[in-house]
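S.K.: Dropping a prediction and its sequence here:
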Amino acid sequence: METKTQENSLPSGTSAATDRRRWIALAVLLTASFMDLVDATIVNIAIPSIQRGIGASFSAVQWITAGYALAFAVGLITGGRLGDIFGRKRIFLLGIGGFTLASLLCGIAADPGMLVASRVLQGTMAALMVPQVLSIIHVTFPAHERGKVFGMFGAVVGLGAVSGPLLGALLTQWNLLGLEWRPIFLINLPVGITGLVLGRRYITESTAPNALRLDLGGVVLATAGLLMLLYPITMGHENDWPVLGFVSMVASVPMLAVFVAYERHKKRKDGAPLVELSLFKVKSFAAGIGVQVAFSTTLGIFFLVWTLYMQIGLGWSPLHAGLTGLPFTVACSAAAGVSVQLFTPRFGSRRVLQTGAVLLALGALLYLWEADRYGTAIASWQMALPLIAMGGGMGLVFAPLTDAVLSGVPQQHAGSASGLINTTNQLGMALGLGVTSVVFFGAMDESLAPRAGGPEFVGAFSNAMGWVVAVLGAVFLLMFALPKQVRPHDDLTADGGEHPGAKPEPELAGA
């Protein structure tokens, strides 16, 4: 019989602390996260094959990549709240089932229009699936186990974020059954079906303890505001940065301000807003969200220019480029796996996070120096050291940051909080892509043919890496706003206070 969690403490007898089945549920959740992260990056490396296979224009190619990101970003907050209201397990299963179906439609797409529509559907389903992952973890595992769990989550996030290009290169180059690029989508089918079956059996259902209704007005305002901001950023370069795009970005600010005012009104009226604004009264959450946006911006800049630098600037094959990134992948996964379990308890979460930011910046500076020194003659082995430093730094940031942001969040708002975390992550990535149009494409003559443009691509890469280092400096400073050590608050109320009768915890010195 399925158990259902609605309170801040798990029911005795079926407690997650004694139920070993929760680890199978965790494996399903982490697999779903990995599948989403891989799918967000796996497409880029197969773009030339897609263009040849279905005759996609440059505009269609932009939408194949941007359609997923836009649908994902604008739906995340709503997806998180739907889990709070209708059940996190139910919405997760709906999301992973829809994601699997959309992957099948992408894999059998006969023309660019069908592929773009399927990618938008895929992003929408990911917006239902992904917020439930952190929510279910938050309500399934007790506070003393979450450090280990978030360490595992961080390792999977790091591995998924950087292994997409390598997996895409392998699947495209192998040309399985003569399907060329299509296996990059079809590979999701067995994974998704397995996750659907095991998730239905092993994940425990949970909802917010109060009966909530979906805030449709908030959905409309939030979606409009995010689209007005993200669409011009995502498509600006292709459209030569039209004036209307800048007008839309500026207008998104008052639109989002209206959204905030409406959410406050909604909270007073019936207590069921789309976004629980009281979350921002929790210091760890508010500061962590700011760090998340800035950090994701650096990733948005780096991953795109890194791929273009290797494949076009240096003329490497997709497989060569993918294999070059292995040191980054290994270092990121290893650092993420030990950061929460070993380093954070000993040195404090803020110190570990800042160490990660510094290590990332040092690796980027070393990479920049090598790119300038060796030019187009640089070899993969010469990139290994800076990539190890950058991967290790990224791993030290990923897992502790997630734990820090969610540490003070009441369980009844776990869905809304995880939706906001993922939304700000996508927002930061979109901002990074927008900055890339200026710091990378704007730093070279795009009319040059790729073969003649190697040195120009190297110069543009160096310029972009300089911006990565600058933003990482800002990330380091923002981290001073985070508490020195994570404090789990299982007894927090919706406004960030403690329930009457909750056992007080001593304040950490200097926190």
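M.R.: Arrived safely.
S.K.: all contacts plus neighbour counts: C-alpha atoms, from now on.
M.R.: OK.
S.K.: neighbours of Gln426, just the number please.
M.R.: 24 (other CA atoms under 10 Å).
S.K.: Now do the same contact list for it.
M.R.: Ala69, Phe72, Ala73, Ser296 (CA atoms under 8 Å, 6 or more residues apart in numbering).
S.K.: Which single one of those is nearest to Pro112?
M.R.: Nearest to Pro112 out of these is Ala69 (CA to CA; 17.0 Å).
S.K.: The closest one contacts Gly123, correct?
M.R.: Yes: at 6.5 Å, Ala69 and Gly123 qualify as touching, with contact defined as CA atoms under 8 Å.
S.K.: okay, the two: which has more neighbours?
M.R.: Neighbour totals were compared for Ala69 and Gly123, and Gly123 leads with 30 against 26 (other CA under 10 Å).
S.K.: How far away from the center of its chain is the helix or strand that contains Phe259?
M.R.: Phe259 is located in helix 243-270, with elements delineated by DSSP states H and E. Relative to its chain's centre, helix 243-270 lies at 23 Å (CA atoms, centre = their mean, to the nearest Å).
S.K.: and the contacts of Gln426 as TSV, adding secondary structure?
M.R.: Listed next are the contacts of Gln426 as TSV, based on DSSP: H, G, I helix; E, B strand; the rest coil:
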residue	secondary structure
Ala69	helix
Phe72	helix
Ala73	helix
Ser296	helix
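S.K.: PyMOL command to pick out the buried ones of those?
M.R.: One line in PyMOL is enough to select the buried ones among those; burial here means 16 or more other CA atoms under 10 Å:
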select buried, resi 69+72+73+296
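S.K.: residues contacting Ala336?
M.R.: Ala336 touches Gly151, Met152, Gly154, Ala155, Gly158, Gly392, Met394, Gly395, Leu396, Val397, Phe398, Ala399, counting by CA under 8 Å, 6+ apart.
S.K.: Which members of those residues occur in strands, if any?
M.R.: Of the contacts of Ala336, none are assigned to strands by DSSP state E.
S.K.: of those residues, closest to Val475?
M.R.: Val397 (10.5 Å).
S.K.: which ones are touching the closest one?
M.R.: Counting by CA under 8 Å, 6+ apart, Val397 has contacts Ala336, Val352, Leu353, Gln354, Gly356, Ala357.
S.K.: The last one: what's it in contact with?
M.R.: If a contact means CA under 8 Å, 6+ apart, then Ala357 has Gly393, Met394, Val397, Leu472, Gly473, Val475, Phe476 as its contacts.
S.K.: put this beside the first:
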Amino acid sequence: MLISVSQTPTASAVPAAPSTTPSAAAPSRPATAPLLTPLGLLTVLLGAALPMIDFFIVNVALPTIDHDLHAGPAMLEMVVAGYGVAYATLLVLGGRLGDMAGRRRLFLWGLAAFGLTSLACGLAPDAWTLVAARVAQGAAAALLLPQVLATIQAATTGKRRARAVSLYGGTAGVSSAVGQVLGGLLVSVDLAGSGWRAVFLVNVPIAAAAWLLAARTVPESRSPHPSRVDGAGTALLATALITLLLPLTEGRAAGWPLWSWLLLAVFPFAAAAFVAVERRAERTGRTPLVPPSLFRIPSVRSGLTMLVPFSLGFGGFMFVVAVALQSGLHYGPLAAGLSLLPLCVAFFLASLAGPRLVQRFGRRVV
């Protein structure tokens, strides 16, 4: 399934992804910055779990959405892909904005936006409205998620930081798998006749509670030397992703119309322009959206060599298996979700053990 390409951002939302953003690269906590309390840590981890769970929670609900909204295969793929493309395009920009305007402030804005867009998804009267709301939800997730690891880096030190990062890894790991289990449960229970809409509406009270907690417990922090927003790089990256992913996701179902081929023809030019703009920005002393020099670091190259194939495969697997279990094996939503419970447990345990194993045995663990 070509949809797996668009799901790369979420699979890469496990610990490796946010650390590539400038906001997460703070080497130490400023002496005057307030510490993150245990309740504050719980709050930011809850904020991190919301967008990660929501990427996958919708998968089990897709057959029900199709039946209710007469969406069709292409539209169902857009429900998933729209979220992923918006998230991927704006993730680094969200980190930059947190550096500039304050991470707590952006965290609160992101939570509010995520709750409102979740409400819009849950109330969507038709498939196109749902796709538009999912795109907006992905943008809100990109605003929210980078602030979590950046706040942990800025407001913790020593063993507390190591423990917080380990818990972040566990949250990221289990969220990616538990989303489909939770989605199956919500669709099966059919709260107040809400059906598939519950997988989105459940976010609203959780986001509201997290917002109230964050306003009281999460300290403000920002970069002492924030980088400027790379507007040209962001626009070109968005263009490259859209011209590649939109025709690959919708072209086959639409019969490969002329627009799909035109967009694919634009893609290599947009990608080349993005690379050229980023190289020029770095040569002139500015901070590009994706600094090309990062790819000269051996650990970055080896990490991407493993992370990209994993992200492609994991995203595609989670999408396909959710549909196959229900449409092919005729499982109910709850049975389809529960069948992934062993994966959820193993993912959670490995995520918690990973940092400790790496500290003891080094990169051989990876």
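M.R.: Thanks, I have the structure now. Quick caveat, the model's predicted, so the values are computed rather than measured.
S.K.: TM between them?
M.R.: Comparison of the two superposed chains (TM-score structural alignment, normalised by the length of the second structure) gives a TM-score of 0.84, and 343 aligned residues with a CA RMSD of 2.6 Å.
S.K.: if we can go back for a sec, what is the nearest of the contacts of Gln426 of the first structure to Pro273 of the first structure?
M.R.: Taking CA to CA as the measure, Pro273 of the first structure sits nearest to Ala73 out of these, at 18.7 Å.
S.K.: From what I see, that closest one and Leu427 are in contact.
M.R.: Yes: applying CA under 8 Å as the test, Ala73 of the first structure and Leu427 come out as touching, 7.0 Å apart.
S.K.: where along the first structure do the strands fall?
M.R.: 4-5, 205-206.
S.K.: Out of the ones you listed, flag the one nearest Ala56 of the first structure.
M.R.: Judged by CA to CA, the one of the strands of the first structure that comes nearest to Ala56 of the first structure is strand 205-206, at 42.4 Å.
S.K.: Where does that closest one end up in the second structure?
M.R.: Counting by TM-score structural alignment, strand 205-206 of the first structure pairs with residues 220-221 of the second structure.
S.K.: Mind listing residues that contact that stretch?
M.R.: Ala33, Asp99, Gly102, Arg103, Arg104, Arg105, Thr151, Ala154, Ala155.
S.K.: Kindly state which residue of the first structure is aligned to Gly84 of the second structure.
M.R.: Aligned by TM-score structural alignment, Gly84 of the second structure pairs with Ala69 of the first structure.
S.K.: Please tell me how far Met390 of the first structure sits from Phe347 of the first structure.
M.R.: Counting by CA to CA, to the nearest Å, the gap from Met390 of the first structure to Phe347 of the first structure is 20 Å.
S.K.: do the same with Pro190 of the first structure
M.R.: Taking CA to CA as the measure, Pro190 of the first structure falls 41 Å from Phe347 of the first structure.
S.K.: got it, and Val116 of the first structure?
M.R.: To Phe347 of the first structure, Val116 of the first structure is 47 Å away according to CA to CA.
S.K.: more neighbours, those two?
M.R.: Each of Val116 of the first structure and Phe347 has its neighbours counted (other CA under 10 Å); Val116 has more, 22 against 12.
S.K.: ok, now which ones touch the more buried one?
M.R.: Listed by CA under 8 Å, 6+ apart, the contact set of Val116 of the first structure reads Ala60, Trp63, Ile64, Gly67.
S.K.: Who are the contact partners of the residue most central in space within the first structure?
M.R.: The centroid of the first structure falls nearest to Asn425 when counting by CA atoms, centre = their mean (5.1 Å). By CA under 8 Å, 6+ apart, the residues touching Asn425 of the first structure are Gln292, Val293, Ser296.
S.K.: Leu427 is in contact with the second one, correct?
M.R.: Yes: look at Val293 of the first structure against Leu427 with CA under 8 Å: they come within range, at 6.8 Å.
S.K.: Those two - which one has more neighbours?
M.R.: Leu427 (26 against 23).
S.K.: Measure how buried the closest residue to Ala215 of the second structure other than its chain neighbours is and give me the count.
M.R.: Nearest non-adjacent residue to Ala215 of the second structure, counting by CA to CA, 6 or more residues apart in numbering: Leu108, 7.4 Å away. Applying other CA under 10 Å, we find 24 residues neighbouring Leu108 of the second structure.
S.K.: corresponding residue for Leu108 of the second structure in the first structure?
M.R.: Checking TM-score structural alignment: Leu108 of the second structure goes with Leu93.
S.K.: Which residues are in contact with its match?
M.R.: Met129, Leu196, Gly199, Arg200.
S.K.: redo that, cut-off 10 Å
M.R.: Contact analysis of Leu93 of the first structure by CA atoms under 10 Å, 6 or more residues apart in numbering lists Phe99, Leu128, Met129, Gln132, Gly192, Gly195, Leu196, Val197, Gly199, Arg200, Ile203.
S.K.: Could you do Val277 of the second structure as well?
M.R.: Asp230, Ala232, Gly233, Leu236, Ala271, Arg283, Pro288, Leu289.
S.K.: Then Arg301 of the second structure?
M.R.: Counted by CA under 10 Å, 6+ apart, Arg301 of the second structure has contacts Leu294, Phe295, Leu307.
S.K.: Pull the number of nearby residues for the nearest residue to Leu35 of the second structure once chain neighbours are set aside.
M.R.: Of all residues not flanking Leu35 of the second structure in the chain, Ala155 sits nearest, at 4.8 Å (CA to CA, 6+ apart). Counted with other CA under 10 Å, residues neighbouring Ala155 of the second structure total 25.
S.K.: contacting residues for the closest residue to Pro242 of the first structure other than its chain neighbours?
M.R.: Take Pro242 of the first structure and drop its neighbours on the chain: the residue closest to it by CA to CA, 6+ apart is Gly236, 7.1 Å away. Gly236 of the first structure sits next to Leu230, Pro242, Val243, Leu244, Gly245, Phe246, Leu433, Gly434, Ser437 when contact means CA under 10 Å, 6+ apart.
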